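Colleague: output the structure for:
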Amino acid sequence: MSLKVRINEDMKAAMRAKESARLSALRLLLAAVKQREIDERIELDDAAVLAVVDKMLKQRRDSVAQYEAAQRFDLANAERFEIDVLSAYKPAGLNADQIAAAVDEAIKATGASAAADMGKLMAVLKPQLAGKADMAEVSKLVKSRLSN
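Modeller: The predicted structure is shown next:
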């Protein structure tokens, strides 16, 4: 079952169970997927749907930080709920050792040795790790490995 179909089925189940908060989050996700399909005039595959989920998760995390800074904990909790709903569609992430091994392998494969090679290295890592690891954390790890 494709990811898009799974999200659609979960939306129907949330409707039947009258889970309004979950239903709202799933409708937002499906709307974002549909918007991207219309904008790019393509049918999104699972990898592209995961990219939409990642983008929405990042937006929700940013919102939580802003709401907490403004002392709006009610809104922050609503965003956290949406994060939980969206996170269910992400594949199991890689652990720190697996990410470090992938970075080391990419460094060997590209011959990267200085911070100037970071773009080349990230270009190799992104297709491998996108959706499986937080790319901001991967970027920090790459910076630390190349600066040593």
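
Colleague: okay, CA-based contacts and neighbour counts for the rest of this
Modeller: Fine.

Colleague: separation between residue 18 and residue 1?
Modeller: 24 Å (C-alpha to C-alpha, to the nearest Å).

Colleague: more neighbours, those two?
Modeller: Neighbour totals were compared for residue 18 and residue 1, and residue 18 leads with 11 against 5 (other C-alpha atoms under 10 Å).

Colleague: here is the second sequence; please produce its structure so I can put it next to the first one:
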Amino acid sequence: MNLKTRINDDVRSAMRAREAKTLSALRLLLAAIKQREVDERIELDDAAVLAVIDKMLKQRRDSIAQFAAAGRNDLADAERFEADLLGGYLPAGLSAEEVAAALVDAITETGATGPGDIGRVMSALRPRLAGRADMSEVARLVKTRLAGA
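Modeller: The predicted structure is shown next:
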């Protein structure tokens, strides 16, 4: 079962169970997926759906930090609920060792030798690690590795 079908099934289940918070969060996710499909005039595959989910998770994390800083714990809790729900659709995360191994493989494959090659390495890593690792952390590791290369 592909990811979009699973999300649609979960929407139906949430409707039947009358889970308003879950239904609302899933409808936001479906709206983001459909918006991207309309914008790009394509049918999104699982990798593209994961990218949408990853982007929404990043937005939720930013919102949680801002709401917590402003003392709005009620809104931060709502965002945490959505982030937890969205995180359930991501594949299991990779360990630091697995990310490091993928990083070494990508550097070898691209022949990267210095900081000017960061874009090529990230382009090689993105499809492999999207949704399974924090890409901002991966970018930091790539910069560190290539700066010392």
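
Colleague: so after superposing, what's the score?
Modeller: The pair, once superposed, lands on a TM-score of 0.95 when counted by TM-score structural alignment, normalised by the length of structure 1; 148 aligned residues with a C-alpha RMSD of 1.1 Å.

Colleague: what's near enough to touch the nearest residue to residue 76 of structure 1 once chain neighbours are set aside?
Modeller: Distances taken as C-alpha to C-alpha, 6 or more residues apart in numbering place residue 64 nearest to residue 76 of structure 1, at 4.7 Å, with adjacent residues excluded. The contact partners of residue 64 of structure 1, taken as C-alpha atoms under 8 Å, 6 or more residues apart in numbering, are 75-77, 79-80.

Colleague: selection in PyMOL covering whichever of those residues are buried, please.
Modeller: Of these, the buried ones go into a single PyMOL selection, burial set by 16 or more other C-alpha atoms under 10 Å:
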select buried, resi 76+79+80
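
Colleague: which helix runs longest in structure 2?
Modeller: In structure 2, with assignment by DSSP state H, the single longest helix is helix 46-69.

Colleague: report the distance from the next helix-or-strand element following that helix to the chain centre.
Modeller: Toward the C-terminal end, the helix or strand that comes next after helix 46-69 of structure 2 (DSSP states H and E) is helix 73-87. Here helix 73-87 of structure 2 is found 15 Å from its chain centre; the criterion is C-alpha atoms, centre = their mean, to the nearest Å.

Colleague: show me what contacts the residue nearest the centre of structure 1?
Modeller: Among the residues of structure 1, the one closest to the centroid is residue 54, at 2.1 Å (C-alpha atoms, centre = their mean). For residue 54 of structure 1, the contact set (C-alpha under 8 Å, 6+ apart) comprises residue 131.

Colleague: let's see it at 10 Å
Modeller: 48, 60, 86-87, 89-90, 130-131, 134 (C-alpha atoms under 10 Å, 6 or more residues apart in numbering).

Colleague: dump the residues you listed into CSV; add neighbour count as well.
Modeller: As requested, these are exported to CSV (neighbours: other C-alpha atoms under 10 Å):
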residue, neighbour count
48, 16
60, 20
86, 21
87, 15
89, 16
90, 15
130, 16
131, 20
134, 15
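
Colleague: and of those, the nearest to residue 97 of structure 1?
Modeller: Within these, distances to residue 97 of structure 1 taken as C-alpha to C-alpha reach their minimum at residue 134, with 13.7 Å.

Colleague: I'd say that closest one and residue 93 touch.
Modeller: Yes - counting by C-alpha atoms under 10 Å, residue 93 is a contact partner of residue 134 of structure 1 at 8.6 Å.

Colleague: I'd like to know how far the closest residue to residue 46 of structure 1 other than its chain neighbours sits from residue 68 of structure 1.
Modeller: Using C-alpha to C-alpha, 6+ apart and skipping residues adjacent in sequence, the residue nearest residue 46 of structure 1 is residue 3, 5.6 Å away. Here residue 3 of structure 1 is placed at a distance of 32 Å from residue 68 of structure 1 (C-alpha to C-alpha).

Colleague: where along structure 2 do the helices fall?
Modeller: 3-17, 20-40, 46-69, 73-87, 96-110, 118-129, 135-147.

Colleague: quick check: angle from the last one to helix 118-129?
Modeller: In other words, helix 135-147 of structure 2. Angle of helix 135-147 of structure 2 versus helix 118-129, following axes from the mean of the first three to the mean of the last three C-alpha atoms, to 10 degrees, is 140 degrees.

Colleague: just the second one next, same as before
Modeller: Comparing the axes of helix 20-40 of structure 2 and helix 118-129 via the same axes, to 10 degrees yields an angle of 130 degrees.
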